[in-house]
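1. my questions concern the predicted model and sequence given below.
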Amino acid sequence: MEKMLLLILLIISGCSHHNVTDDEVIKHYYDNSVLYNELAKQSCSQFEDLASGEIVEITSNDKKYPIIANNLKQLERDSIYIDRRDGECSLQLIYFGEGAFNAVNVFYLNFNLKNPKLYDDKTDKASVRDKMERYYFDMPLSNGWYFSYETY
């Protein structure tokens, strides 16, 4: 279900021709790191009782959680996915996604990842990964946040 929703969103966003770079995502995070840290604090404390494996999506228009929604608007993000596994809060925001059924590229900002596939400067740079059909990495940023990239 989550993959299908992501695919639909990516098909829609794929109509734009904005080329996102790793540096753009990283700069956006660091320019807004205080707000991202506040978003993590608010989201994780708001959903302390979330059942393990349950995922909650909050959009920037959500009336039930106005503080989180307002932070999403300030960050110019559409939604956040909140998850708890083994009592630990994890967050995911899609920075940008594009593609269609067999070629999808997604740039994420993730918080508190379990078992990240750490970025390697030699093998994970865009010029290398752009030639791959399936690819994934997680680049540590700060305070538990990661820039993640996936192509499938």
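-> Cool, got the structure.
2. can we go C-alpha only for contacts and neighbour counts from here?
-> OK.
3. tell me which stretches of the chain form strands.
-> 55-59, 79-85, 88-100, 103-111, 135-140, 145-151 (DSSP state E).
4. from residue 68, how far off is residue 91?
-> The gap separating residue 91 from residue 68 is 12 Å, by CA to CA, to the nearest Å.
5. longest helix in this structure, by residue count?
-> In the chain, assigned by DSSP state H, the helix with the most residues is helix 33-46.
6. run through the neighbouring helices and strands of that helix.
-> helix 66-75, strand 88-100 (3 or more CA pairs under 8 Å, 6 or more residues apart in numbering; DSSP states H and E).
7. so who does residue 111 touch?
-> Neighbouring residues of residue 111 by CA atoms under 8 Å, 6 or more residues apart in numbering: 40, 90-92, 144-146.
8. from these, list the buried ones, please.
-> Neighbour-count burial (16 or more other CA atoms under 10 Å) applied to these gives 40, 90-92, 145-146.
9. of all the residues you listed, which comes closest to residue 24?
-> Nearest to residue 24 among the buried ones among the contacts of residue 111: residue 146, at 13.8 Å, using CA to CA.
10. and here's the other structure:
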Amino acid sequence: MSKLDGNERWKSKMLMTEHVQQYEQKQGGEVRRMITVEERTMVRDLILLPYLDTMVSKSLREIELSGSILQRAFMIAGQAIQQRIMDDTHQLQKELKRRNIRVVADEQDEFLVYYKIFCRGYQERFGLTRDVMRTEISLRLTRYTAELRALLRNQQGATP
């Protein structure tokens, strides 16, 4: 039993609004320090996009050396996809920097690639298996190709 238990003034426990706001900001700040699922997805995409860019660059070199009659069309499509990859990478870097999140390559194993995530004062180790990377890269490339296809269809429908 404390000295204040019998005192009726302390039953309401009134707080000044400034104190409530400071408390809520502090509590919200503690929760916000940890990385969210959305931010983790952004980190994953930031890790995968350079691999995808390398794959597209390699394919563009192969197309350049081929004697295909559609060489020019493939080159234009590949360059458009590569530009979209670079734009997405830049946007992710900008957004993660705004959120005070930094990603650094850590180590590579036969089947795993590890990165360190520095997020608002916390450090976390993030690993991706090569199979997951392949799958995600394939899905992302499919999405870019579908976007390019939709863009071409829209342009085709817009011209008489």
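-> Noted; the coordinates are in hand. Predicted, not measured: the structure shown is a model, and the values here were computed from it.
11. TM-score of the superposed pair?
-> The TM-score (TM-score structural alignment, normalised by the length of structure 1) is 0.31; 68 aligned residues with a CA RMSD of 4.0 Å.
12. coming back round to it: pick the most deeply packed of the strands of structure 1.
-> Of all those, strand 145-151 has the most neighbours on average by mean count of other CA atoms under 10 Å, namely a mean of 22.
13. residue 113 of structure 2 belongs to a strand?
-> Yes. With DSSP: H, G, I helix; E, B strand; the rest coil as the criterion, residue 113 of structure 2 is located in a strand.
14. quick one, which of the helices and strands packed on helix 33-46 of structure 1 is nearest to residue 25 of structure 1?
-> Among the helices and strands packed on helix 33-46 of structure 1, strand 88-100 comes nearest to residue 25 of structure 1, with 7.2 Å by CA to CA.
15. what angle sits between that closest one and helix 66-75?
-> Angle, strand 88-100 of structure 1 to helix 66-75, by axes from the mean of the first three to the mean of the last three CA atoms, to 10 degrees: 40 degrees.
16. same for strand 88-100 of structure 1, what does it pack against?
-> With contacts taken as 3+ CA pairs under 8 Å, 6+ apart, strand 88-100 of structure 1 sits against helix 2-13, helix 33-46, strand 79-85, strand 103-111.
17. that strand vs strand 79-85, what angle?
-> Using the same axes, to 10 degrees: strand 88-100 of structure 1 against strand 79-85 is 140 degrees.
18. now the angle between helix 33-46 and strand 88-100 of structure 1, please.
-> Using the same axes, to 10 degrees: strand 88-100 of structure 1 against helix 33-46 is 120 degrees.
19. which SSE is residue 54 of structure 2 in?
-> When secondary structure is defined by DSSP states H and E, residue 54 of structure 2 falls within helix 37-65.
20. and that helix, what does it pack onto?
-> Based on contacts counted as 3+ CA pairs under 8 Å, 6+ apart, the elements that helix 37-65 of structure 2 packs against are helix 71-98, helix 130-158.
21. quick one: contacts for the residue minimising distance to the centre of structure 2?
-> Central residue check for structure 2 by CA atoms, centre = their mean: the C-alpha nearest the mean position is that of residue 42, 1.4 Å away. Neighbouring residues of residue 42 of structure 2 by CA under 8 Å, 6+ apart: 92, 96.
22. now it: how far from residue 154 of structure 2?
-> To residue 154 of structure 2, residue 42 of structure 2 is 29 Å away according to CA to CA.
23. what does residue 18 of structure 2 give?
-> Counting by CA to CA, the separation of residue 18 of structure 2 from residue 154 of structure 2 is 54 Å.
24. next: residue 63 of structure 2.
-> Distance from residue 63 of structure 2 to residue 154 of structure 2, by CA to CA: 26 Å.
25. neighbour count: the two, which is higher?
-> Legend: neighbour count by other CA atoms under 10 Å for residue 63 of structure 2 and residue 154, higher for residue 63 (17 against 11).
26. surely the more buried one meets residue 76?
-> No. Residue 63 of structure 2 lies out of contact with residue 76 (CA atoms under 8 Å); the separation is 10.8 Å.
27. now render the buried ones among the contacts of residue 111 of structure 1 as TSV, adding distance to residue 5 of structure 1.
-> TSV is the format used below for these (distance: CA to CA, whole Å):
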residue	distance to residue 5 of structure 1
40	23
90	19
91	17
92	14
145	23
146	22
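28. appreciated, that's everything.
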